[in-house]
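K.L.:
Following is a predicted model, sequence given first.
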Amino acid sequence: MTLDSRFAPGDTEPRLYAGWENAGSFACHPDSNAPPFTIMIPPPNVTGSLHMGHALTFTVQDVLVRWRRMQGRDALWQPGSDHAGIATQMVVERLLDAEGKDRRTVGREAFVDRVWQWKAESGGTITTQLRRLGASLDWPRERFTMDAGLSAAVKETFVKLFNEGLIYRDRRLVNWDPKLQTAISDLEVENRELKGSLWHIRYPIEADPGKFIIVATTRPETMLGDTAIAVHPDHPTLSALIGQHAILPLVGRSIPIIGDAYADPEKGTGAVKITPAHDFNDFEVGRRHDLAMPSVLDRQANVTLAEIEPLLQSRPKVADPRFVRSLAGQSRFAARAAIVAELERLDLLDKIEPHTNQVPHGDRGGVPVEPLLTTQWYCNAEALAKPAIEAVQTGKTVFVPKQWENTFFAWMREIQPWCISRQLWWGHRIPAWYGPDGTVFVAKDQDAAAAQARNHYGRDETLTQDEDVLDTWFSSGLWPFSTLGWPDRTKELERYYPGDVLVTGFDIIFFWVARMMMLGLHMMGDVPFRTVYIHGLVRDERGQKMSKSRGNVIDPLDLIDSYGADALRFTICALTGPGRDVKLSPSRVEGYRGFITKLWNAARFCELNGVRPEPGFDPTTARLPLSRWLLVEANTTIGEATTALEAYRFDDYAAAGYRFVWNTFCDWFLEFAKPLLSPAANPADAAEIRAVAAHVLGLILRLLHPAIPFVTEELWDRFEYGEACSLIGTAWPDPTPVPDAAEARAELDWVVRLIGLVRSVRTEMNVPPSKPSPLLLQGASDEKLGRVDRWNEAIRRLARASDVRLLTGEVPQGSAQAVLDEITIVLPLQDLIDISAERNRLLKDRDKLIGEANKLRQKLANADFVNRAPEPVVSENRERLETMNFEIGRLQAALDRLG
């Protein structure tokens, strides 16, 4: 075995991953007696490709799974993908469009077949990319939310909930995408800030000609469907109008002026028009006051007059039915312009103000969504939410970090009926059939529905299946148990449900986590997971959200190509703390690639110095202080790493491994060991150092394997610690007893602190590394002098000391001083640097920084800046001030050393 000069991830990673996969290293073992550990993958969209959010969540999951496997747990990391109704249908519709076809011309059956064809050819992109990341998923168990088993689970759940009255049909407002022609969920709506206008419209008071109530609106095109005007009951002037009626301009109908707390006296004119069929808040007001709810926009967002035609009245100076009828079929925006012009002509437009507001858009269709009153299928989420709330309150499921429980409670306690139907062709078609009179029959299949119809009608009738499909979140809400074979009682279901931990982002706590909790508790009688670990978002290095429009999107595959999967994974671990977003940049990944290189070079050094695993080596037999010190430090690191992973502190886990490898093992142990590995060293000492180095290198590879699986497996294999690709199944290390641990630790820690302090002083004073200086000790005890004597060669070599001795007499002129415990360390620098120039440099640098820090402190003390500036900018300034304060302290310490 000869290690290459550099670790080559591009060549190594595919080979090792194939080795693990072929060996079945990722497989769970349902017949095992080992305690199970289950993580359910948040199923990525079948249309998706790996992005930084995926890289974060899958790295964290893989770290947990690899660690638990090494602890002896029977780990199931369930893979799979979501059929992603809208996204997938759009992909295939675009393909058809390129061929000059339309889904309606090819028909539903042929279209669905085409989607399955696309899925077979192109739907596995992200699973290939997850392999590149090193994700150790149990691939033979891969599931798809539209496969036969999950489809059976969906039908079973729908029928059960319907029979229990928890699924029903209702006419309510939904988010309607006029482009995609379907209802969409809140998750599929994004608010965009747009500059528009606020139109102030005069509504004549019916009983008091010549008087008006003025209403401000951003949507004059919906006023055709107004059925009331609301004012706050406590409004100082407008409340007197409550109970009267106003004339609806253009339409001419009389509408009531009602009192409702929804009308904000401080906002707009204090009066709001109520259009129940086209605004979610207005819909609730309409229900409270039993208002009519006519729709004036159709599913294409064009004006429709079908429900208001009987209401049109001709009133001079207020309404002309001919004008309203001319709007029929116009788009909402064309109608808006025409209505504003007509209001102006009728002198009913009081004023127009510039106005910036948040306009909801469909994230797929890209056009403004419409609140639309339609008949849809709903699930009684309020009833299902109560057990889920109780489960979190009682600790059956805990959130990490705990504060996300408050978000969960806030959403769940205000939960609305869940619209579960979508006007798509790709998805789980709703298992409901309609008889000739509209009676609905819900069943798992058409034969069962026909039997219900026969019983109802007393004869066979032709049934028509509902055209809609189910919301994607309905099937993904069953994921924790449908993937395990439910509704059959499989051994996998009995063993791996509930899962141990769910890893996901906070943005889908409500949309996915809550639905899994509700459906899992109702269908299985138990929570779907014991812990929900919520990670932050991946942002750019300035803390801004990544987006194509900003041009700051980072492709994880580009990072893997440039630096290797291990470097990306370790960076993610190092930056992932509780409740904290990950600020990522290619330079951070490049920096942590240096850590991978450091480990590789340390292994090469060990190899060149004859370090090989010693079968049967017993660490408790170590006699050299250096050996015992390293073993003690290794024990500490094992404890820190284990504690960190148990607490989901991935940053602390990475930091513990980083410190031990870079500092303890590489910078100190291997440097201290060099003389003991030389040909002139005592053979017994050299043999022990080699055995300890091999033992600890093996510990390092095991400790770091969950985070950086490729480089650790490669070194494990090359050093022949075990069979090829066997590290993944090797036991997680446990601390081992170390004889005389306290004595060895005290001695080596002191030597390390001494060398580190001398190095720090030399750096502060700009002493060139090529110029050694004497190292004088004042006030050292015999014990400390004994340590200096035993480690004299290492101290001189690593501290750049020409000699090390006890100071007798006065401190030499032009010396820098530092204190280590009771000892004063003196470095004579008179002949090495210009003391006066160095003092002036330090003063100048310190004073410049003090000035800059004072300016920054004043800036941060300005409440106007703190409140108005983006949070990432404020955060960045605070971090800069903290760095400046640290540097000022360092410069002052250097000045103090010069006296």
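P.N.:
That came through, no problem.
K.L.:
can we go C-alpha only for contacts and neighbour counts from here?
P.N.:
Will do.
K.L.:
Let me know the helix or strand that A818 is in.
P.N.:
Using DSSP states H and E, A818 sits in strand 815-820.
K.L.:
the inter-axis angle of the helix or strand just after that strand versus strand 815-820?
P.N.:
Reading on from strand 815-820 to the C-terminus, the next helix or strand found by DSSP H and E is strand 823-828. Counting by axes from the mean of the first three to the mean of the last three CA atoms, to 10 degrees, strand 823-828 lies at 160 degrees to strand 815-820.
K.L.:
Check which residues of the helix or strand A453 falls within are buried.
P.N.:
Using DSSP H and E, A453 sits within helix 446-457. Residues of helix 446-457 classed as buried: Q446, A449, A450, A451, Q452, A453 (neighbour count, 16 or more other CA atoms under 10 Å).
K.L.:
wait, which of those is closest to F409?
P.N.:
Closest to F409 out of the buried residues of helix 446-457 is A449 (38.5 Å), distances taken as CA to CA.
K.L.:
From P431, how far off is that closest one?
P.N.:
Distance of A449 to P431, computed by CA to CA, to the nearest Å: 9 Å.
K.L.:
okay, and the common contacts of these two?
P.N.:
With contacts taken as CA atoms under 8 Å, 6 or more residues apart in numbering, A449 and P431 have V442, A443 as neighbours in common.
K.L.:
okay, pairing it with this:
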Amino acid sequence: MEKTFSPGDIETRWYKEWEAKGYFAPRGGDGYFSIAIPPPNVTGSLHMGHGFQQAIMDALVRYHRMRGQDTLWQVGTDHAGIATQMVVERQLQDQGTSRVALGRDAFVEKVWEWKAESGGNITRQLRRLGASTDWSRERFTMDPGLSRAVQKVFIDLYEEGLIYRGQRLVNWDPKFHTAISDLEVVQEEEKGFLWHFRYPLSDGSGHVVVATTRPETMLGDAAVAVSPEDSRYQHLLGKTVTLPIVNREIPIIADEYVDPEFGSGCVKITPAHDFNDYAVGQRHNLPMINVFTPDAAINHEAPAPYRGLDRFEAREKIISEFDARGLLEKVDDHTLKVPRGDRSGVVIEPYLTPQWYVDAKKMAGPAIAAVESGDIEFVPKQWENTYFAWMRDIQDWCISRQLWWGHRIPAWYDDAGNVYVGEDEPAVREQYSLSPTVGLHQDEDVLDTWFSSALWTFSTLGWPEQHAELSRFHPTSVLVTGFDIIFFWVARMIMMSLHFLGEAPFKAVYVHGLVRDGDGQKMSKSKGNVIDPIDLIDGISLDDLIAKRTSSMMQPQLARKIEKQTRRHFPDGITGYGTDALRFTFYSLASTGRDIRFDIGRMEGFRNFCNKLWNAARYVLMNCEGHRSDPNVAIELTLADRWILSRLQQTTTEFDRAITQYRLDRASQVLYDFIWNEYCDWYLELSKPVLWDDNSDPAILAGTRQTLVQVLETILRLLHPLMPFITEEIWQSVAPLAGIDGETVMLQPWPAVNDAQIEPDAETEIGWLKGLIGALRTIRAEANLAPGKELDVVIRNGDNEDQIRLDRHLPLLKKLAKVTSVKLLSATDDPPPALSALCGALEVLVPMEGVIDLDLELGRIDKELARQRSEAERIEKKLANGSFVDKAPAQVVDKERAKLDSAREALESLTAQRKRIEQLR
């Protein structure tokens, strides 16, 4: 092994070998474990959420593979209809042409060309993260096999009456001219206005005032609604108002949707341009008047002066017209949520248009029952409530998109508008007995990408063909996903799998939280707090990091703000920490269901953990290589050997329990504590007196060397699912010493717990020894004594068992704690003036005469007391400032309070130290 751990070279080299040798493929075994990767967009690049999710899945897959199960991690990417079309359209624009100029077929060919050349970035990054997916089975949602599955599902559901075409309100993107899902709509809080308009009563007896944030939609108003409980307007029910500008009479109606506290208590109802209004319109049989074009300009339904105007131009013209007529009562400042397309950035419009729908209500019943019965388990369980709430109030699912890239809807129309669904035009003509003279044209729309991804767990395994993999690996064992797509993806997969296979798509749904920055803020480009996992792995300079986070398209003020933030948080850029340190950081934060605050400081600690393991392995190799035990000499284990073997069994049990409960945070903590604190910090130290003593008993020496290697090799297997690269590199050197012949640690059997090696007595006695040494180290630290200074020690409150242990372990105490003598006082003996610390019931005393300069130590403590008092006073003054507490972010205030608590604790400890020393003078 090299002297220092260098993750970059190791990680690249080992991943290439693993993949080349086919280690990730299923290999048979006792039972199976399978996961289908949530398919990332083919246009995508790895972000922190991806990194977190893939790390969790890889840990589970590697763990079950080592447990001897037939393991499949099915990998693939999603064709990402709108995102991919946007990327290619931008390329065409740069080339001076367009999608329309090329025509549909040529444009789709361009997209496939782009996919072949540039669509593999995300899969390269998954490899860099160490994902042990079966790349030989990589799938794409537009693959021929998956396309056949999509087509069959559409046709079957249509023939069963579960898919239909209808005109309803959808989220409409005026830039891309397509319906989009709720998940593709970003609700942004913006400052705007609330306009109060007067609508004259048709009988001339007065007017009502309505308030609106979207004046342009009044051109399509179909009614004015009031609350049925609002006594102010009961006398107006049944009357009409004359809609200004349009001069159309519309009724005044009562509906429970209206909040009498909002505005005047009168609400304009525009069924074709608002989802809530649409529901009101349906209840009252109101006309659906669409006044927008697909570009969100005003159409022919509006009066001539407004036709062709952009919606926001029309807004200004309408406001001016109301003002000129004396019908603008007032304008209020108003903060509102504005829906914008996550890709286009433009304001999304509720838009009335014909689309294809799945009758989700009829398919929801079995999906609800599958979770109620326990066939599907949510982890954490409380996410079942979210699932049930969505499913019991489910609306029909809009599955059509007005794009060219995607699965084209298998429906054809004749000149009369009749619809025919089938595999292709010849099949349609045969199925519906259409003569060759009947003209047909295929539906221009494609299917929503969520439709094809809803089939993901079984379409990737060859369905509708009955492949062996389908019967072997389905249902998949677990789905690892974020809570934000429980409805959009999880629920729809459950519905589709139950309907077409008669079984759930997975046995469990592990719902993880979102990755936020260190202050708890959501990561976004606009905030400048996005971190690329690959940059954390490989490192990046400050200038390059700033360039990645900003762009020429940004407002200069925003770019300057992001640059300033980046320089403050990463003054030296980002040091490359390696994949293992990043993965372990993710696991340490993976408490089930909670959002995680990603702290780079943790990565520093886990890079140090890698170095600690590396150096421990070098110590073992240096002391064990070339030292073969004499087969004629019986091996004898020391108390320390028996202790570490016992703790290893306990650690394995705790790790197994944690990972099967999807508690990756506990699993990682269990290993960290055992490896760092027990194996490296304690056992290696306890082994040195045996290894470095020329007079050590050969049987004991052989036992210690065997234990060093055995425990280290087991550690590497336990740690491998979490830190695959460093464990593989070290294991290659350690395995021969352990007598193991194998190509890779990832295919070694999972450590089995040996109950015979669990020794509570050994754990108790070593715990006693550690406590005693720890007490002595505490005394040294508090008294500022040099680590090498030898000490006489006195013990109070001990018994005969303590005396036996002191006699047994005096050689270790002399070497590990630099103790010259240990005396156990009787109950009647008076203790000498000393500094003390507790070890359970024992009081550990170090007589101070001749050990320290009391005056010098008091001076040091007084100086530190003054510094801590000054710090506490500064923070107290800051927190007493109401302006700071009210205006500063909550996390900043919390940090200051934590600093104050720390300063107060330091003052308390220092004061106690000073008092003890004063008593010695």
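P.N.:
That came through fine. Keep in mind it's a predicted model, so treat the numbers as computed, not measured.
K.L.:
ok, back up a step: the buried residues of helix 446-457 of the first structure into JSON lines, with extra columns for distance to R690 of the first structure?
P.N.:
Shown next, in JSON lines, are the buried residues of helix 446-457 of the first structure (distance: CA to CA, whole Å):
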{"residue": "Q446", "distance to R690 of the first structure": "73"}
{"residue": "A449", "distance to R690 of the first structure": "76"}
{"residue": "A450", "distance to R690 of the first structure": "79"}
{"residue": "A451", "distance to R690 of the first structure": "79"}
{"residue": "Q452", "distance to R690 of the first structure": "79"}
{"residue": "A453", "distance to R690 of the first structure": "82"}
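K.L.:
ok, the residues you listed vs V767 of the first structure, which is closest?
P.N.:
Checking the buried residues of helix 446-457 of the first structure against V767 of the first structure with CA to CA, the nearest one is Q446 at 86.6 Å.
K.L.:
What does the closest one correspond to in the second structure?
P.N.:
Mapped onto the second structure by TM-score structural alignment, Q446 of the first structure lines up with E425.
K.L.:
Now that match: closest residue in space that isn't a chain neighbour?
P.N.:
W412 (7.4 Å; CA to CA, 6 or more residues apart in numbering).
K.L.:
contacting residues for the one you found?
P.N.:
So W412 of the second structure contacts V419, Y420, V421, E425, V428, L440, H441, Q442, D443 (CA under 8 Å, 6+ apart).
K.L.:
just F388 of the second structure next, same as before
P.N.:
Counted by CA under 8 Å, 6+ apart, F388 of the second structure has contacts I368.
K.L.:
Show me what it aligns to in the first structure.
P.N.:
Using TM-score structural alignment, the partner of F388 of the second structure in the first structure is F409.
K.L.:
does its match sit in a helix or strand, and which one?
P.N.:
Taking DSSP H and E as the definition, one finds F409 of the first structure inside helix 404-413.
K.L.:
Mean distance between that helix and the second structure after superposition?
P.N.:
In the superposition against the second structure, helix 404-413 of the first structure averages 1.3 Å from its aligned positions (mean CA distance after the TM-score superposition for the first structure).
K.L.:
Would you mind listing the residues in contact with K444 of the first structure?
P.N.:
With CA under 8 Å, 6+ apart, K444 of the first structure has these contacts: K155, E156, V159, P431.
K.L.:
Show only the entries of the residues you listed found in strands.
P.N.:
Using DSSP state E, no member of the contacts of K444 of the first structure falls in strands.
K.L.:
Which members of these are classed as buried?
P.N.:
Here, 16+ other CA under 10 Å leaves K155, E156, V159, P431 buried among these.
K.L.:
so who does the residue in the second structure that the first one lines up against touch?
P.N.:
Spelled out, it's K155 of the first structure. Mapped onto the second structure by TM-score structural alignment, K155 of the first structure lines up with Q151. With contact taken as CA under 8 Å, 6+ apart, Q151 of the second structure is in contact with I409, P410, E423.
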